[in-house]
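# starting from these lines, generate the structure:
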Amino acid sequence: MNRVFNVETRAESTSQSSEQPARTSVLRVSFANPNGTTIIDNKYHTAPIKIAKAFPLDGQLGVIVMDVSPGLLDGDRYELEWTSGPDSHALITNQSYMKVHPSMPYGGSSMRQTFCLEENAIVEHMPEAMMLYKNAAFHNDAQVRLKSGSVWMQADVLCPGRTLRGEKFDYRCFRNELAVHYGDELIFSQRQRIEPAKQVITAPGCWEDMTHSATFFLFSDRVSRIHLEQLQAKLDSFEAPAGHSVIAGVSMTYRHGLSVMAASTAAWPLQQLMRELWSTARAGLLGKPPLRFLQG
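The predicted structure follows:
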């Protein structure tokens, strides 16, 4: 179903010296809808990231991103570019947790993703949780550009470390940025910086007793207060599993968007909540049923 791909794979250095220049790995994918079915129109990648699988989902296309390395090592930089043509509809996910490994004192790793959506294009970005190992330093940056009728939604979960190994907020620094443009207008911008050793993580208004956090974003000029009420109803009816508490809230953004923030004491309750919010948004905004193959 997919056209011929332009693919180039390049071996990357595995040296961990902080004096080495950053190792950049690239993935560029474009989606098109030439006859009512979304396909991959073009693709380019360099190791260790690539598209592992693409599969049809009743008119939309699902793609799974594979990282054939152990995860992001010190000095790694991932750049992913997603371009969605008019009326295309793509689901983007990955194979497993994104693991961010320790870095040297002045080192770190980063990932930058750009999503460019043409008229009436839809992108559902539903990656697995992010895991920050002890002494990790990571900068995560996402840029979204929307046009009339397009829809972008994303759910993500952040883990404080390998908690079963006793790691909890032992990473050095996490910077997280998201900017959303509608046409030429910046309609949303968020910047987050967490440095556990310099902050009182358990302070009121911070994490308090929580350890894991999650966000769900929905941006489109189709968004209205009806969708806010639908997501709020889902939050109100969500039952936290025994032994874990979940707190969450939803709000309208400045323009054309909804934002949900949630926290818990484990990743999997938040993953379940994100799936339910995603299903609610699909039904309310897109008129589509849940995608059961990702429903746990």
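# could you use CA atoms for every contact and neighbour count after this?
Fine.
# the protein: helices as residue ranges?
For the chain, helices defined by DSSP state H occupy the ranges 225-237, 267-281.
# among these, which is nearest Thr253?
helix 225-237 (10.4 Å; C-alpha to C-alpha).
# list the contacts of the closest one.
The contact list for helix 225-237, computed with C-alpha atoms under 8 Å, 6 or more residues apart in numbering, reads Ala248, Gly249, Val250, Ser251, Met252, Leu258, Glu276, Leu277, Thr280, Ala281, Gly284, Leu285.
# just the helices of the chain: most buried one?
helix 267-281 (a mean of 21; mean count of other C-alpha atoms under 10 Å).
# so which elements touch that helix?
In terms of contacts (3 or more C-alpha pairs under 8 Å, 6 or more residues apart in numbering; DSSP states H and E), helix 267-281 is packed against strand 151-159, strand 212-220, helix 225-237, strand 257-264.
# which of the contacts of helix 225-237 lies closest to Cys116?
Of those, the one sitting nearest to Cys116 (C-alpha to C-alpha) turns out to be Leu258, at 18.8 Å.
# ok, that closest one to Trp207 distance?
Between Leu258 and Trp207 the distance is 22 Å, computed by C-alpha to C-alpha, to the nearest Å.
# for the comparison step, fold the sequence that follows:
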Amino acid sequence: MLSTIRVNAEREGKVTLLKESSHNAPYKVIHYGSRHLHEHLELIMMSASPGIMDGDEIDITVNVHEGAHLKFFTQSFSKLHPMEKGAVQRTKVQVKKDGLYKFIPHPVTPFAKSIFKTVNEIHLDERATLIWGDIIASGRVHSGESFQFTRLHSVTRVYSNKKLVLLDNQLIEPGHQPLNSILFYERYTHQATLIYVSPFAAELKAELDEILTSQYEEITFGFTQCAPSAVMIRAMGNEGVMLYDWLSAMGQLCWEFTMHKQGLEEAEPEEEEKAPELQASEETPVAKKQPKRTGPKRVKKGVTAKDQAKELKAIPEAPTEEVLKEVFAEAVIEK
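From the prediction side, this is the model:
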């Protein structure tokens, strides 16, 4: 089945609006919570299908126009069912001048004998910013299907001012690779990637050098400035939800940092309005004023990231978001 999704986000005044969207079954794109809750635009991609089937083709096109700010969410884990021929997903993103786009989807879970290829092509204009993530699981671990899929190929190309600045090409073939060895998954079951491409990349790298000073108990990660305008974070873990929460927190930190550098911090919403409920895997933001959360401490040796994720499972963004924002604010004040 061929499925297409198109999204156009444009800025009017201080507000980013959904100017055009189209989709066909089984996918749907709707506002994520109240459309009046933020100056930026938040959308969620939903699906009535149990997952991606053999022969499926998904084409996704996202256009973020000049000065527009878009956060694009997913509904749940992307399940890849057993296949003979395979499935493919193609994503094209265009972010215009001073635009900001954040997309951190739920993990991809390949079932036994699944075959999948995803190709992402992203073009950024001058002063545009991209926050892009992905998480690849080894399979249905608790069903004994770790690394039982046939092939998973993920290609991400990011262009800035028409120049290729980042290429992430991952080909995973469990039948031909020692995936539990060093330089592969090293006995972990999930891999997460966060890409930040922006004119503020070097400054973000300097902040991360100060913030990410401790390793997590159940996550191993590293980060590097892989180009003058690009920073990449790679993390390994054994739980998809935990990695998704952590990656979302890092993505939100990148968002807040970019807004700060652009001088466009948004005020907290004052209206009291509850957004419609969505699946428990990703809670919907609510406009009702909440007492300030103190947030958990960053996870250090002796405190597990798993316990931290369980404690704050209902928070819309990620468990360490408040802590990371506070640390970032302190770093800015000190400078």
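# circling back to that earlier point, may I see the helices of structure 1 arranged in TSV, with distance to Gln154 of structure 1 as well?
Shown next, in TSV, are those (distance: least, C-alpha to C-alpha, whole Å):
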stretch	distance to Gln154 of structure 1
helix 225-237	14
helix 267-281	8
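# who wins for proximity to Met153 of structure 1 among these?
Of the helices of structure 1, the one closest to Met153 of structure 1 (C-alpha to C-alpha) turns out to be helix 267-281, at 8.2 Å.
# that closest one vs strand 212-220, what angle?
10 degrees (axes from the mean of the first three to the mean of the last three C-alpha atoms, to 10 degrees).
# surely Phe216 of structure 1 meets Glu276?
No. Using C-alpha atoms under 8 Å, Phe216 of structure 1 is not in contact with Glu276, being 10.6 Å away.
# now the aligned partner of Gly183 of structure 1 in structure 2, nearest residue through space, not along the chain?
Using TM-score structural alignment, the partner of Gly183 of structure 1 in structure 2 is Asn161. Of all residues not flanking Asn161 of structure 2 in the chain, Asp125 sits nearest, at 5.2 Å (C-alpha to C-alpha, 6 or more residues apart in numbering).
# check contacts around that neighbour.
Gln94, Val95, Lys96, Lys97, Asp98, Ser160, Asn161, Lys162.
# let's see it at 6 Å
Going by C-alpha atoms under 6 Å, 6 or more residues apart in numbering, Asp125 of structure 2 touches Lys96, Lys97, Asn161.
# which one in structure 1 is aligned with the second one?
Right, Lys97 of structure 2. Structural correspondence for Lys97 of structure 2 with respect to structure 1 (TM-score structural alignment): Glu119.
# give me every residue that touches that match.
By C-alpha under 6 Å, 6+ apart, the contact set of Glu119 of structure 1 is Pro86, Lys147, Ser148, Gly149, Ser150.
# the first one against Ala121, yeah?
Yes. The pair Pro86 of structure 1 and Ala121 passes the contact test of C-alpha atoms under 6 Å, sitting 5.3 Å apart.
# aligned to Asp170 of structure 1, what sits in structure 2?
Looks like Asp170 of structure 1 aligns to Gln148 there (TM-score structural alignment).
# run a quick neighbour tally on Gly284 of structure 1.
When counting by other C-alpha atoms under 10 Å, one arrives at 17 neighbours for Gly284 of structure 1.
# which residue packs closest to it, ignoring adjacent ones?
Excluding its sequence neighbours, the residue lying closest to Gly284 of structure 1 (C-alpha to C-alpha, 6+ apart) is His227, at 6.4 Å.
# that neighbour -> structure 2?
With TM-score structural alignment defining the correspondence, His227 of structure 1 maps onto Leu204 in structure 2.
# ok, now Ile194 of structure 1?
With TM-score structural alignment as the criterion, Ile194 of structure 1 matches Ile172.
# ditto for Val250 of structure 1
So, by TM-score structural alignment, Val250 of structure 1 is matched to Phe223.
# my read is that that match contacts Ile233, right?
Yes. Look at Phe223 of structure 2 against Ile233 with C-alpha under 6 Å: they come within range, at 4.2 Å.
# number of residues surrounding the match of Val250 of structure 1?
If we define neighbours as other C-alpha under 10 Å, then Phe223 of structure 2 has 17 of them.
# repeat for Asp87 of structure 1
Residues near Asp87 of structure 1, counting by other C-alpha under 10 Å, number 21.
# reformat the contacts of Asp125 of structure 2 as a markdown table; add distance to Leu2 of structure 2.
Listed next are these as a markdown table, based on distance: C-alpha to C-alpha, whole Å:
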| residue | distance to Leu2 of structure 2 |
| --- | --- |
| Lys96 | 28 |
| Lys97 | 32 |
| Asn161 | 31 |
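# between those, which sits nearest Phe200 of structure 2?
Proximity of those to Phe200 of structure 2 (C-alpha to C-alpha) peaks at Lys97, which lies at 13.9 Å.
# how close does the residue most central in space within structure 2 get to Glu66 of structure 2?
What sits nearest the mean C-alpha location of structure 2, by C-alpha atoms, centre = their mean, is Ile104, with 1.2 Å. For Ile104 of structure 2, the distance to Glu66 of structure 2 equals 21 Å [C-alpha to C-alpha].
# ok so, going back, list the contacts of the match of Val250 of structure 1.
So Phe223 of structure 2 contacts Met232, Ile233 (C-alpha under 6 Å, 6+ apart).
# what about 10 Å?
Phe223 of structure 2 makes contact with Thr193, Leu194, Ile195, Lys205, Leu208, Asp209, Leu212, Val231, Met232, Ile233, Arg234, Ala235, according to C-alpha atoms under 10 Å, 6 or more residues apart in numbering.
# also Leu17 of structure 2?
Each residue near Leu17 of structure 2 by C-alpha under 10 Å, 6+ apart is listed here: 8-11, 35-36, 39-42, 68-70.
# can we see that at 7 Å?
Contacts for Leu17 of structure 2 were tallied using C-alpha atoms under 7 Å, 6 or more residues apart in numbering; they are Ala9, Glu10, Arg11, Leu41.
# verify the stated contact: the second one with Val64.
Yes. Between Glu10 of structure 2 and Val64 a contact is recorded at 6.5 Å, counting by C-alpha atoms under 7 Å.
# who has more neighbours, those two?
Per other C-alpha under 10 Å, whichever of Glu10 of structure 2 and Val64 has more neighbours is Val64, with 26 against 23.
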